[in-house]
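Undergrad: Okay, predicted coordinates and the sequence, questions at the end:
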Amino acid sequence: MPLNPAFAATFAPPVMEARRWLTETPLPEGLPLLNLSQAAPVDPPPAPLRAAMARAIEQDPSIHLYSPVLGNPALRARLAARIAALYGGTVGADQVALTSGCNQAFCAAVAVLAAAGDQVILPVPWYFNHAMWLSLSGIEAVPLPTGADLLPDPDQAAALITPRTRAIALVTPNNPGGVEYPPALLEAFAALAARHKIALIVDETYRDFHTRDGAPHTLFTNPDWDETLIHLYSFSKAYRLTGHRVGAIAAAPARLAEIEKFLDTVTICVSGPGQMAALWGLENLEDWLAGERLEILRRRAAMIAGFQRLDGWELLGCGAYFAYARHPFDAPSPQVARRLLAEAGVLMLPGTMFRPQGDPAGAREMRIAFANADTTEIGDLMTRLGRVGQAVTS
C-alpha cells in the first residue's frame, strides 16, 4: 500500500493512544476514573451561548453557507479590537483571520513559512501536535532545551539558528509545562527572530487563564509587530467550543493572503455556527470568562498545594490547564502511566509523548491536565498518587 514516508515516520496521536489504554486496562474496584489526559473542556458552552446558537441556526440562513475564507468580517474586526485593547497595540481586522481550531492556525502558519527540509525551533518539552505537523511536512523540529523552570533561553535558541531556520514557535501559558513566559523573555525572542529575519510564532491558546492580570506581554505594542510575530489563539478553551473548531491567527496582511491559499484548500472556511458563537462570546461573555479564569486559578492553587504534600513527586510547572511533574518511580513514564491507571484509576500522559524520541528526561516526567478536575477531585488525585507511591516503595 503506498504511504508517504513522512507519515510513516510520524508517531501516532498520543491522546488516541491513551484512550486505547482505557479499553485495555481494568480500573481498580471502587475508584472512578480520573481522566487527566486531555486539555479540552468537557462541559458544554454556557446556556446563554447555546440558546443564541440555537436561535441562529434556526433563524439565520447565512450561518449554513460558506463564509469568506479568512473568516466572518464582523468576527475578525471584533477580535482585532479585543487584541488591541488587551495588549495596548494597534491591530486591524486585515491582520486577523479565523481558522478551524488553533491547531490549524499553527499548520497554516508553518505551511506558509517552511518547506520540506527547513527547520522550526521548538522548546522541549513540546506540544506534540506541533512536532507532528512538522514531521508530516518533512520539516525538522529542532529541540530547544529548557531549564529546571521549563523556560527556554534565547541565547541557546540563537545557537540553534541555521540558514534553514524559518521560525521559533512558543506556547504560553505552556502546553505541556504549564509555565507562563515572562514578558521580557518573549521580547527577547521577538528581538532574536527579527535580527535573523525569521518568524516568531506565539501560541496563546490558554491566554484567558493566565495568572497575570492585563496584558501577558508587550509584543503588540511594537508598531511593526507583524513583520516578525505570528500570533495564535483559540476560542475552544475560552467558550468551550472544542467541537466547533474556531481558532485565530494574527499576522501581516500579506502573510494572511498566503495563508488564505492553505485554508481555502483544506477547509474553505470555519464553521458558521462556530464563528457565530465566537462573536457572541466576545460580545457577551467577558464576565463569565473572568469567572472561568478564577476557577482555573483555584484549581491551579490546589494542584500546587497538593504537590507540596506529596512525597517523591516534583512539580516542574503548573498553570492554565496543566501541571508537569517528575515522578518518583524507577520505571519509565509510559509504564508509570499504565500503572497509575491500573492501580489508582488515574489517566495522565507520560513525558515521552512531549519530547524527541530517546530524550531521557521524558522517562521521568508526567503531564497532568487538571482543568476538568475540581478542587475535591484534585484532593482525591493527591490521595491516590500518595497511595501508589507507598505501595511501590514499601
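TA: Okay, I see it. Note that the coordinates shown come from a computational prediction; the quantities given were computed from them, not determined experimentally.

Undergrad: From now on I want contacts and neighbour counts done on CA atoms only, so please keep to that.
TA: Will do.

Undergrad: For the closest residue to Val392 other than its chain neighbours, which three-state class applies?
TA: In this structure, Val392 finds its nearest non-sequential neighbour in Phe329, 7.7 Å apart by Cα to Cα, 6 or more residues apart in numbering. Phe329 carries the three-state label coil when classified by DSSP: H, G, I helix; E, B strand; the rest coil.

Undergrad: Surely Phe329 is in contact with Gln335?
TA: No - taking contacts as Cα atoms under 8 Å, Phe329 lies outside contact range of Gln335: 9.8 Å.

Undergrad: Of the two, give the one with the bigger neighbour count.
TA: Phe329 (17 against 14; other Cα atoms under 10 Å).

Undergrad: ok, now how distant is that one from Thr99?
TA: With distances taken as Cα to Cα, to the nearest Å, Phe329 is found 42 Å from Thr99.

Undergrad: another one to put next to it:
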Amino acid sequence: MTQPRTATTFAPPVMEARRWLDGVTHPADRPLLNVSQAAPVDPPPAPLREAMALIVLNNPDAHLYGPVLGLPALRAEIATRWSHSYGGHVTADQVAITSGCNQAFAAAIATLCAEDDEVIIPVPYYFNHRMWLDMSGVKTVPLQTGPGMIPDAKAAAALITPRTRAIALVSPNNPCGVEYPAATLRAFLELARKHGIALIVDETYRDFDSRSGAPHDLFVDPNWDDTLIQLYSFSKAYRLTGHRVGAIVASAARLAEVEKFLDTVAICPNQLGQHAALWGMQNLDAWLAGERLEILDRRAAINDNFAQMSAKGWELLGCGAYFAYLKHPFAMSSADLAPLLVRDAGVLVLPGTMFMPDDLPGGETQIRVAFANIDRVGVETLFNRLSNLSY
C-alpha cells in the first residue's frame, strides 16, 4: 500500500518543540526564554497598523479576490526597488506575490520538478524546504557545508545527476545565520546555468544582512532570469507574519507556471497583507533601518558574550540575521538535550537533528538559537543559563 504524501515527511519541528512545554512550569525568577522560532512576536509597528485599519475601512477591494500573481502596484514596487538595490534590471512581470515565502518555495518546486527528480540543498537545511520536497516526491540531495558553514559550488557539481532540477540556497542562512559571499552565489549561478538547472536563492532575511550595499551581483547579469529564482518574505521586514505575504522573482515564463499553482492553492495572496506590505515599503524605510541595527546589535551581543560559552566547551558555528548556530559539549544527542533545556534551564531551542537528514552526522551535536525576540540582555541571560549546565 502506498503512503499518502504527508506521511512521507516528518512532523512540523516548531510544533513538536512547543509540546515540550506541556507540564513544565517556569519560576518567576527564571521565565521561559523561547529562542525556537525565527518570527517576530510583536505586531506590525503602530503606523502600519493604523494604515491597515484605514485600508480595511476604506478600500473595498482589500476584501475581494485579487490578481493571482499579486497586486500590480506591489509587484512594480518590488521590481523598482530590487533594480535599484541590486544594481540590475527587474521588471514587474518578473515578480509574483505569494502567501508567504514557504509558498514561494513550494510554487517554484512545482514548476521545476516531477516525481523522483532531485534538488541539492546545503545541510543543515531549512526543514520546511525538506518537508515540501518530501511531499512532492522529490529527492533532497544534501550538500555538506565547508568552513564557516558556507557551501562550495565545486562540491555541489559532484552531486548533479540527470535528475537534478535545482540547487536551493538560503542567505542569510536559516538555520546557521551565515551570509554567503557574493562570489559563492555567483559560482552557484554559473554552475546551475552550465547544467541547465535552476538556482533558487531564498533571501527571507535580506533586510538584516550586515553588509552595506547589494549582497550579490546576480541581478546584474542581463540574463539572470534564465537560471535564478529569488524568494522573499515580508514577515520579517514589517512583522506581517500572520498576513502571509512573500514574493518570488523569476522569469515571466516561469511565473506563468507559478500562476497555475497559486490559483489552485490560494486563488490570490492576502489582499490586506499586500496593501500593508506596499505601504510599508513606501513609508517605513527609516523604521526598518532601525530594526536592522537592533538585530545587528543582538548579533554583536552573541559574539561579545560567547567567551563564557567557549570556556564550557560550546562552539559558535555560525551567526547572523536571526540565528546563532551552536555546537554543544554534552555526551548526548541534541534531540535529547533540547527537551531537557526546557526543564533545567527554561530555554526552548531547536536541536540540530531537525535540520539534518537522519543518515548524516552532525545534527546531534548542534542547536539553533533564534534571537529575533531577545535583546542584548536576553542574550546574556541565555548564555548564563546554558554555560551553567552540566550533563
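TA: It's in. Everything numeric here is computed off the predicted structure, so don't read it as measured data.

Undergrad: quick one: the strands in the first structure?
TA: Assigned by DSSP state E, the first structure shows strands spanning 34-35, 96-99, 119-124, 140-145, 165-171, 199-203, 229-234, 247-250, 314-319, 322-326, 346-347, 349-350, 365-369.

Undergrad: With mean neighbour count as new columns, can those strands be given to me in TSV?
TA: Supplementary listing: the strands of the first structure in TSV, determined by neighbours: other Cα atoms under 10 Å:
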stretch	mean neighbour count
strand 34-35	19
strand 96-99	29
strand 119-124	24
strand 140-145	20
strand 165-171	23
strand 199-203	24
strand 229-234	25
strand 247-250	28
strand 314-319	22
strand 322-326	24
strand 346-347	24
strand 349-350	28
strand 365-369	27
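
Undergrad: Can you add distance to Glu180 of the first structure and give those back as a markdown table?
TA: Formatted as a markdown table, the entries for those read as follows, by distance: least, Cα to Cα, whole Å:
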| stretch | distance to Glu180 of the first structure |
| --- | --- |
| strand 34-35 | 24 |
| strand 96-99 | 24 |
| strand 119-124 | 13 |
| strand 140-145 | 16 |
| strand 165-171 | 9 |
| strand 199-203 | 12 |
| strand 229-234 | 15 |
| strand 247-250 | 20 |
| strand 314-319 | 7 |
| strand 322-326 | 11 |
| strand 346-347 | 24 |
| strand 349-350 | 20 |
| strand 365-369 | 16 |
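
Undergrad: Among these, which comes closest to Val388 of the first structure?
TA: Of all the strands of the first structure, strand 346-347 sits nearest to Val388 of the first structure, with 10.6 Å by Cα to Cα.

Undergrad: now for the closest one, which elements pack on it?
TA: The contact analysis (3 or more Cα pairs under 8 Å, 6 or more residues apart in numbering; DSSP states H and E) places strand 346-347 of the first structure against strand 34-35, helix 333-344.

Undergrad: wait, which of the ones you listed is closest to Tyr321 of the first structure?
TA: Proximity of those to Tyr321 of the first structure was assessed by Cα to Cα; the nearest stretch is strand 34-35, lying at 13.1 Å.

Undergrad: contacting residues for Met131 of the second structure?
TA: 9-10 (Cα atoms under 8 Å, 6 or more residues apart in numbering).

Undergrad: quick one, helices of the second structure?
TA: 13-19, 46-58, 72-86, 101-112, 127-135, 153-157, 182-195, 235-238, 252-265, 271-283, 285-304, 307-310, 334-345, 376-387 (DSSP state H).

Undergrad: right, so of those, which gets closest to Pro222 of the second structure?
TA: The closest of the helices of the second structure to Pro222 of the second structure is helix 72-86. By Cα to Cα, the value is 11.5 Å.

Undergrad: any idea of the angle the closest one forms with helix 271-283?
TA: Angular relation of helix 72-86 of the second structure and helix 271-283 on a 0 to 180 degree scale: 40 degrees, by axes from the mean of the first three to the mean of the last three Cα atoms, to 10 degrees.

Undergrad: Counting by contacts, list what helix 72-86 of the second structure packs against.
TA: Packing partners of helix 72-86 of the second structure (3+ Cα pairs under 8 Å, 6+ apart): strand 95-98, helix 271-283.

Undergrad: To which residue of the second structure is the residue nearest to Val392 of the first structure aligned?
TA: Taking TM-score structural alignment as the alignment basis, one finds that Phe329 of the first structure is matched in the second structure by Phe330.

Undergrad: for Leu185 of the first structure, same thing?
TA: The equivalent of Leu185 of the first structure in the second structure is Thr184 (alignment by TM-score structural alignment).

Undergrad: Run through the residues that contact its match.
TA: When the contact criterion is Cα under 8 Å, 6+ apart, the partners of Thr184 of the second structure are 151-153.

Undergrad: Tell me which of the helices and strands packed on helix 72-86 of the second structure is the most buried.
TA: Mean neighbour count, computed with mean count of other Cα atoms under 10 Å, is highest for strand 95-98 among these, reaching a mean of 29.

Undergrad: Check how far that strand sits from its aligned residues in the first structure, on average.
TA: With mean Cα distance after the TM-score superposition for the first structure, strand 95-98 of the second structure departs from the first structure by a mean of 0.2 Å once superposed.

Undergrad: Which elements pack onto that strand?
TA: Strand 95-98 of the second structure is packed against helix 72-86, strand 246-249, helix 252-265, with contacts defined by 3+ Cα pairs under 8 Å, 6+ apart.

Undergrad: Of the ones you listed, which is nearest Leu360 of the second structure?
TA: When those are compared for distance to Leu360 of the second structure using Cα to Cα, the nearest one is strand 246-249, at 30.9 Å.

Undergrad: What range does that closest one cover in the first structure?
TA: Strand 246-249 of the second structure covers residues 247-250 of the first structure once aligned (TM-score structural alignment).

Undergrad: Residues in contact with the matching stretch: which ones?
TA: By Cα under 8 Å, 6+ apart, the list of residues contacting stretch 247-250 of the first structure from outside reads 95-105, 226, 230-236.

Undergrad: shouldn't Ile304 of the first structure be in contact with Gly319?
TA: No - using Cα under 8 Å, Ile304 of the first structure is not in contact with Gly319, being 9.5 Å away.

Undergrad: Make CSV from the helices and strands packed on strand 346-347 of the first structure and add distance to Gly362 of the first structure to it.
TA: As requested, these are arranged in CSV below (distance: least, Cα to Cα, whole Å):
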stretch, distance to Gly362 of the first structure
strand 34-35, 20
helix 333-344, 7
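
Undergrad: Which one of these lies nearest to Trp21 of the first structure?
TA: Among these, helix 333-344 comes nearest to Trp21 of the first structure, with 7.3 Å by Cα to Cα.
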